[in-house]
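> here is my input; please provide its structure:
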Amino acid sequence: GEMFDLPAALMSQGASFEDTIQYLAERGEYGPISDVDAFVQERVDQARAFAPHYMERMRSNGQTISVEGNPLAQGGWVTVYTDITSIKRQESLLRGHSAQLSDQLLTHSEELARTNRELASTIAALEQTKRDLTASVALSRTTTEMMPAHIAHLDLDEVYTYSNGKLRTVLPDRSDHIEGQTARQVLGDEAYGAIKPYLIRAFQGDATVFEFTYSKDMRRIRVAFTPGRGPFGAVRGVYILTMDITEEAQARAALMQTHKRELAAQLTSGLAHDFANLLTIILGLQGRMEKLPALPAAALEMITTTRAVALRGGVLLDRLSNISGNREIQNRATALGSLFSEMRALANPSLPDHINLTLDATAVDRPVMLDSGLLQDSLLNLILNARDSIAAQSGAITVVANTVKNLWLELTVSDTGQGFSKTALIRALEPFFTTKHNDSGSGLGLSMVYDFAQLSGGLVKIANRPEGGAVVSLRLPLKYGATQTSPRLILLVEDNPDIRVNVREMLRELGHSVLEATSADEAETLAAIPGIDLVLTDITLDGSRTGLDLAQNLSNGQFHNRVYMITSLPQSDAIRQKAEAAFPLIAKPFSLPQLTEFLATEPAK
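Below is the predicted model of the structure:
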């Protein structure tokens, strides 16, 4: 700016190149110009197609300057202007005494001076390029280190030459400091064995994307390999992007299982309907035949057997409906200790005295989010299967709950029975597969367990124990639920006096204080009392307004997200469906542990 005496506006950041050339041209910097606008446009066009150059010129004030320009990789250019008036003056003096100097020395001196000026200008441009490149590398490294994935590079010897330090986000048991180590050293035998075939393909020039499951904590991992090529196209290494997609894989599995069940429902609904009609006709005919006079004993026995078989078909239809019907997972905060206590009460009557049942949930001391009803059905199925495997021998069934890597809730059911056959280890989770040779096996028990696990985003594993017997492991995504420990003031709205007394005593047993109402109008009056923490209302109430009307009114005011509902209406009822879509809801009848879990559930925001 000082060299050309530019105004402040043209020396500030963001000044226009075109305005600068216009200003210099109008001042006569470039000598006489007939068409200034055309001259300015020509200089702008040259700049847009910028090429490295060096030139010297004399200004209108007699000053001689050198101009060295170089483009930048990221766009734009750097131009260095140097006052060389004194140097040119020395050259002129030298030329004036040319008689005393040889022509060769004079030429060499001029060339040396010019070379020095070009070198100085080039060094300045390189320094600026170096600063720009350093800033660009720092920005790239910062960006990769912020990504929730591991980014790395392997050379041809499978040695890490770069890592963004995020390997532990994918494999928590490995180190983040891996540069200079080989892939096998860093990953360990299992993970390296999983990626090796794809790594070979990447070194051969094929980009690959694949997934594998890391057995130490059952994480699902996605890896992308991109070959890095040299100037002549040869592969010089491999770039790696690795991500933990466990939650995505859980969601995919649940969605896939839902699609399978929808397809099964479509295929079986018509068959089930016709089968039910046939069973109804058979049962009706058997009932009429049984009333015929003077039937022989053999005929009565056949009628009884036929009726039993038809009723057995009805049970099979119910199970088929459960596995292929429109069932949804309803996760709630569940205390596994209470759930196991209920399971013991349900399972013990079906177990003979020579089979000992152990249930242990001490390792999971916080409520977890799951569908307690479907989990209980699944575990009872496994317990009864274990009972049948033990048969008449003395034996034990053990149910244990644990957490795995703070990622999974694992429930294992093991027994001392006969274990799985080779065929069962392969086909046990298939619908209708059974090893029971009497009429007691429908083949839907383990399949329903698998169905529940898949819908929950989990998995089921079956195996034989080395010491004998079978073990079934059910893994579900681990999510902890809210725990309500402090007593609350609850407004209970229920029109049936017997049910109201029963629920009130449950709430008091949990340490809560209770206000009672039988209608929506009465409840709205009591809701004005300060200090009420939540409202628990039935759908069906005295008066013209329902519990849903009451809930909608209260939730729009001070009880937003603090209204819970109970009902005995069937799931097909339209009012129940509306209530369930808007508020937490539990169906009657319910136990104290179920009510505890229900009240600990956080309402949807």
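
> CA only for contacts and neighbour counts going forward, please
Noted.

> buried set for stretch 172-185?
Counting neighbours by 16 or more other C-alpha atoms under 10 Å, one finds that the buried residues in stretch 172-185 are 176, 178-179, 182-183.

> quick one more, to check against the first:
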Amino acid sequence: MLRPDECYRCDMLSDATRAELTRSGLNLIPQAISIFDASLRLAVSNRSYREMFDLPPHLTEPGAAFEDTIRFLVTRGEYGPVDDPEEAVRFRVEQARAFQPHYFERTRPDGRMIAVEGAPLAQGGWVAVYTDITEIRRQEGLLRTRSEELSGQILDHAERLAAANRELAAMNASLEEAKRVLTEAEARTRQVTEMVPAHIAHLDAGGRYSFSNNQLSEVFPGARRSIVGLSIAEAVDAGTWAKIRPFWQKALTGAPQVFELTHDASGRRIRVALRPDRAGGGVYVLSTDVTAEVQAREALMHAARRALAASLTSGLAHDFGNLLTIILALQDRLARLALPQEAAADVQATIAAARRGTTLLDGIASITAPRTVVARPVDVAALLAEVAALARPSLGEGIALEVVADLKAEPLMLDSGHLQDSLLNLVLNARDALAGTGGGHIEITAKAAGQWLDLTVEDDGPGFSDPALSQATQPFFTTRPGQGSGLGLSQVYDQTKLAGGTLRLGNRPGGGARVRLRLPRRAARRLMVLVVDDEPAIRAHVRDMLTGFGHAVIEAGSLAEARGLLDLPGLGLILSDLQLGDGLGSDLAAAAPMPVLLMTSLPPGDPLREGAGVPVLSKPLDPAALAVRLMEIADA
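Prediction:
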């Protein structure tokens, strides 16, 4: 039995040693063996091959051309007399290129008989084995001569049967090799499909999975992973199956289907392709998560519409603003005069209309204004209560507003201003939808859904019309001409996308509109931050900004003072000026065991700023940029 170190040495044999072992083993086989590759170049041969055909050395070296070997044998008379040697060479080369299994026997010019057995290889090329059967045939001849009792016909049949058996054995060997290669290829294909970030499957005509790459649960969260043998109705939830069923039925008729659906449990957008299996029946399935793609596409389309609206209105808005300024100035002058009551009322109405025009201009300006998200720790339940308190006085008689918050008492990182604006917009839209109905009910609900915060605003009014469902988030679209600017839902959409969330419009089953905001649910993680700056006023400004984000702050007025505070328990971040009175803030990065952020008034590209080695923010600090950096550090 081999010791472990001996097995290790066996595994470490060099390629040259392995090749030499193979060559030595082949040389001990009495049959002549040759292996040619797909380009008809000699790959391997043994000593018996050279000796049987008395070949020169250059024809037994790897790389020797099959055509040269045949030409040598034809010229020497190995195949008997031929009228056209080159035609004989061409004929045998063409036969070899066919790579067909074969067995035959032939008599050489010296009277000896050889059996030739060949089989193609799965990698291309073929192997041939040459056996000298002279003695076997001599013994058979003696047996035929001495055994008069035996029928010559039986011997003939036996010979044919033996030849057929040898040919069948050659073919079986070729099939076994092809089977091995096919099995390995199938294993590699299965491994590749299991690595693809999509669900690949085959369903039979009855809707049962005959193949799956076990990725269904990665695309449809909550679905089973191992589904072969199950029906599609058993593998996915009832709501998803109801959406897939019509397309599945069409695919069974032979019509390929590509469609998208929303997975209700996770909110993911899934693209499903169904390709009929025309040969075996059933359907091939490819399902991919295209949530990010759809969000990007919607954002791009919305941005394009916004840019078009801005380009069409920006010039007009400027001139219109000047006209409104003149109108308001003139009307204010008239309002100070002693006018008849009717004229005074007309002046006030004109002023109100002009001010309404300025409000519309502000909305137009907000289309192209730069937007940023400033995330702070937010108590969502308290924010909802504040929204309700702001909205209730404007709801009017008979309209009730209810808030339902099913959330843990934990602050979340959100832009409270954007979120409050969005919810107020939605509540006021719901109020307008209920106008003229004699009253109604509006409800704001909030709940956690995995990594998302779901906020829903519902009412029991008439609901969204079909045009509103398809166009409501487009700038200037309104179903109340003359009563609204058409910018409310557009702004809600923009603010939600900017925060990394989604907006879904729909109608309730019992009647009424439903708008759902889904925002990333990031728990607020408080940091202890050491602020280093030699200007007390700047430290105070940065301290107020950080405490507003919910972080604790410690201050240092110099590099030396900051170094003395590096070992404070719980210290999570250093925010320092790049240029301090007694050194560089970047010197803290080498000694500090926690992340370091620098701030400076030096412009981008300055050598001192570029060589800092840590992230650098520009002064004055942008709250949004600082908030993003703090979230990244807190989440790390």
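
> dump the buried residues of stretch 172-185 of structure 1 to TSV, plus distance to residue 245 of structure 1 and secondary structure.
Output for the buried residues of stretch 172-185 of structure 1, formatted as TSV (distance: C-alpha to C-alpha, whole Å; DSSP: H, G, I helix; E, B strand; the rest coil):
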residue	distance to residue 245 of structure 1	secondary structure
176	19	coil
178	22	coil
179	24	coil
182	25	strand
183	21	helix
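
> and the residue of structure 1 most remote from its centre, how far from residue 90 of structure 1?
Of all residues in structure 1, residue 99 sits farthest from the chain's C-alpha centroid, using C-alpha atoms, centre = their mean; the distance is 86.8 Å. Between residue 99 of structure 1 and residue 90 of structure 1 the computed distance is 16 Å (C-alpha to C-alpha, to the nearest Å).

> between the buried residues of stretch 172-185 of structure 1, which is closest to residue 335 of structure 1?
Distance to residue 335 of structure 1 across the buried residues of stretch 172-185 of structure 1 (C-alpha to C-alpha) is lowest for residue 176, with 37.2 Å.

> OK, contacts around the equivalent of the closest one over in structure 2?
In structure 2, the position corresponding to residue 176 of structure 1 is occupied by residue 225, as judged by TM-score structural alignment. Applying C-alpha atoms under 8 Å, 6 or more residues apart in numbering, we find residue 225 of structure 2 in contact with 214-217.

> try it again at 6 Å.
214, 216-217 (C-alpha atoms under 6 Å, 6 or more residues apart in numbering).

> export those residues to TSV and tack on neighbour count, distance to residue 312 of structure 2 and secondary structure?
Conversion of the contacts of residue 225 of structure 2 to TSV gives the following (neighbours: other C-alpha atoms under 10 Å; distance: C-alpha to C-alpha, whole Å; DSSP: H, G, I helix; E, B strand; the rest coil):
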residue	neighbour count	distance to residue 312 of structure 2	secondary structure
214	19	51	coil
216	25	47	helix
217	17	47	helix
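
> between those, which sits nearest residue 424 of structure 2?
The nearest member of those to residue 424 of structure 2, counting by C-alpha to C-alpha, is residue 217 at 37.7 Å.

> element containing the closest residue to the closest one other than its chain neighbours, please.
Here the nearest residue to residue 217 of structure 2 in space, its sequence neighbours aside, is residue 223; by C-alpha to C-alpha, 6 or more residues apart in numbering that works out to 4.7 Å. Here residue 223 of structure 2 sits in a region with no helix or strand, counting by DSSP states H and E.

> any idea how far residue 223 of structure 2 is from residue 449 of structure 2?
17 Å.

> cool, and residue 392 of structure 2?
The separation that residue 392 of structure 2 has from residue 449 of structure 2, given C-alpha to C-alpha, amounts to 28 Å.

> can I get the buried residues of stretch 172-185 of structure 1 in JSON lines including distance to residue 239 of structure 1?
JSON lines is the format used below for the buried residues of stretch 172-185 of structure 1 (distance: C-alpha to C-alpha, whole Å):
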{"residue": "176", "distance to residue 239 of structure 1": "17"}
{"residue": "178", "distance to residue 239 of structure 1": "15"}
{"residue": "179", "distance to residue 239 of structure 1": "14"}
{"residue": "182", "distance to residue 239 of structure 1": "14"}
{"residue": "183", "distance to residue 239 of structure 1": "13"}
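
> can you tell me which of those is nearest residue 36 of structure 1?
Relative to residue 36 of structure 1, the closest of the buried residues of stretch 172-185 of structure 1 is residue 179; by C-alpha to C-alpha it sits at 59.5 Å.

> does the closest one touch residue 158 like I think?
No - the pair residue 179 of structure 1 and residue 158 does not pass the contact test of C-alpha atoms under 6 Å, sitting 10.9 Å apart.

> tell me the buried residues in stretch 450-463 of structure 2?
Applying 16+ other C-alpha under 10 Å to stretch 450-463 of structure 2 flags 452-461, 463 as buried.

> before we move on, what about stretch 21-34 of structure 2?
By neighbour count, with 16+ other C-alpha under 10 Å as the criterion, the buried positions of stretch 21-34 of structure 2 are 26-27, 31-34.

> check stretch 64-72 of structure 1 too.
By neighbour count with 16+ other C-alpha under 10 Å, stretch 64-72 of structure 1 contains the buried residues 64-71.
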